[in-house]
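[1] What follows is a predicted protein model with its sequence.
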Amino acid sequence: MDITPQAVVLPKETDLLEQGKYGPVFPKTPACYGFTIIADVKPGRAEAIRNYGHTLAKALEADPRLLAPLKLHYLRWVLFDDDTRFMYQAIFDTDFDKYTEDAIALFTAAGVNTAFENLEGFPEDWKTNPEAFVRFVREHHCPSFIEYGEYPYVTADEIKKALRVKSALSEMLDQLQ
């Protein structure tokens, strides 16, 4: 496996990209798949978003595998412009369509809401209307134009496996001493 760092420049025009169920399928990059959305926060709802972050963190303490179906590498939430705007950034191993469908299914099955409900224009019927959910995300998506990967095209599962192997080897070497 070649793990030479790589970068890919993404096209500005998406008309020529393969079309998925909900629109253009952005190509897998050395950083895998991902998206960034920026949206306006409903007036007075920034604290609710922060509280939801705490709720999510506690849920992950109780069940570290809670978000596993999303195949996330990382997730970043940012409130900015005096808490009037919100950025959601995720890098994951599946394409956009699968990620959004999995997110809807995960939150619906868990009976939880999403921080997105605190954003202007987010559809109230998102749990039963995946098209509206996806339309909101696509309308607020700010595509990157270059993506870099220090360990390109490696999945989160491959990284976790490598870390388990490393741990097992370290433990074995410790026992030999």
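    Thanks, I have the structure now.
[2] use CA for all of it now, contacts and neighbours both
    Will do.
[3] In three-state terms, how would the residue nearest the centre of the chain be classified?
    Centroid check for the chain by C-alpha atoms, centre = their mean gives residue 90 as the closest residue, at 2.7 Å. When classified by DSSP: H, G, I helix; E, B strand; the rest coil, residue 90 comes out as strand.
[4] Against that first model, consider the following:
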Amino acid sequence: MEIKPQAAVIPKDTAQFEQGKYGPVFPKTPACYGFTIVARVKPGRADAMREYGYALAKALDGDPHLLAPLKLHYLRWVLFDDDTRFMYQGIFDTDFDKYTEDAVALFGKAGVNTAFENLEGFPEDWRTNPDAFVRFVREHHCPSFIEYGEYPYVTADEIKKALRIKNALSEMLDQLQ
């Protein structure tokens, strides 16, 4: 079976989308699910955002599967406009509602804060009020209008499985030589 790259255009009008618990459920695209938020950084908190990034990287060194419940493909964090604004991009395998609920539960279970606490307007009660967390994300969401996938609709688990098979095959071939 040949996998052909695909693109999907996402309409600006989301009224036609199914309504989930937290608003419109954006369709799965060839790039899977995801969202981008752009928000203002609280004055003087850009270094705290960077430190949070370092802490997250260190935590992942200790437990590479820490974020596994989120079914992530990629995360990208960007500080821009002289560190006054922040962009969060995430690509993942679940819809927005599940990703958000899993993220709140994961941070709550791990007893850690979120970098988003350094953003203007982020709710202080986010741990106990997932609705407020979601409202913040929805208010700062900048939806894509086109998404492309070189290997469309493939989940992170499928990619990891294919890589395990590739590695096992490589090891087997190495042993035959």
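    Done, it's in. This structure is a prediction, so every number in the text was calculated from the model and none was measured.
[5] For the residue nearest to the centre of structure 1, which non-adjacent residue is closest in space?
    residue 75 (4.5 Å; C-alpha to C-alpha, 6 or more residues apart in numbering).
[6] any idea how far residue 86 of structure 2 is from the spatially closest residue to residue 119 of structure 2 that is not a sequence neighbour?
    Nearest residue to residue 119 of structure 2 in three dimensions, chain neighbours excluded: residue 41, at 4.5 Å (C-alpha to C-alpha, 6+ apart). Taking C-alpha to C-alpha, to the nearest Å as the measure, residue 41 of structure 2 falls 6 Å from residue 86 of structure 2.
[7] Common neighbours of those two, please.
    Both residue 41 of structure 2 and residue 86 are in contact with residue 119, where contact means C-alpha atoms under 8 Å, 6 or more residues apart in numbering.
[8] Compare the two (neighbour count), which wins?
    Counted by other C-alpha atoms under 10 Å, residue 41 of structure 2 and residue 86 do not tie: residue 41 has more neighbours, with 23 against 20.
[9] Now do the contacts for that one.
    Contacts for residue 41 of structure 2 (C-alpha under 8 Å, 6+ apart) come out as 83-86, 118-120.
[10] same for the host helix or strand of residue 8 of structure 2, what does it pack against?
    Per DSSP states H and E: residue 8 of structure 2 is located in strand 6-9. Here strand 6-9 of structure 2 touches strand 146-149, going by 3 or more C-alpha pairs under 8 Å, 6 or more residues apart in numbering; DSSP states H and E.
[11] Superposed on structure 2, what's the mean shift for the longest helix seen in structure 1?
    Counting residues, the longest helix found in structure 1 (DSSP state H) is helix 156-176. Its aligned residues in structure 2 lie a mean 0.2 Å from helix 156-176 of structure 1 after superposition (mean C-alpha distance after the TM-score superposition for structure 1).
[12] Name the residues that touch that helix?
    Residues contacting helix 156-176 of structure 1 (C-alpha under 8 Å, 6+ apart): 71-73, 92-93.
[13] Report the two of these separated the most.
    Among the contacts of helix 156-176 of structure 1, the pair separated by the greatest distance (C-alpha to C-alpha) is 73 and 93, at 7.5 Å.
[14] Can you check which residues contact both of these two?
    Residues touching both residue 73 of structure 1 and residue 93 (C-alpha under 8 Å, 6+ apart) are 155-156.
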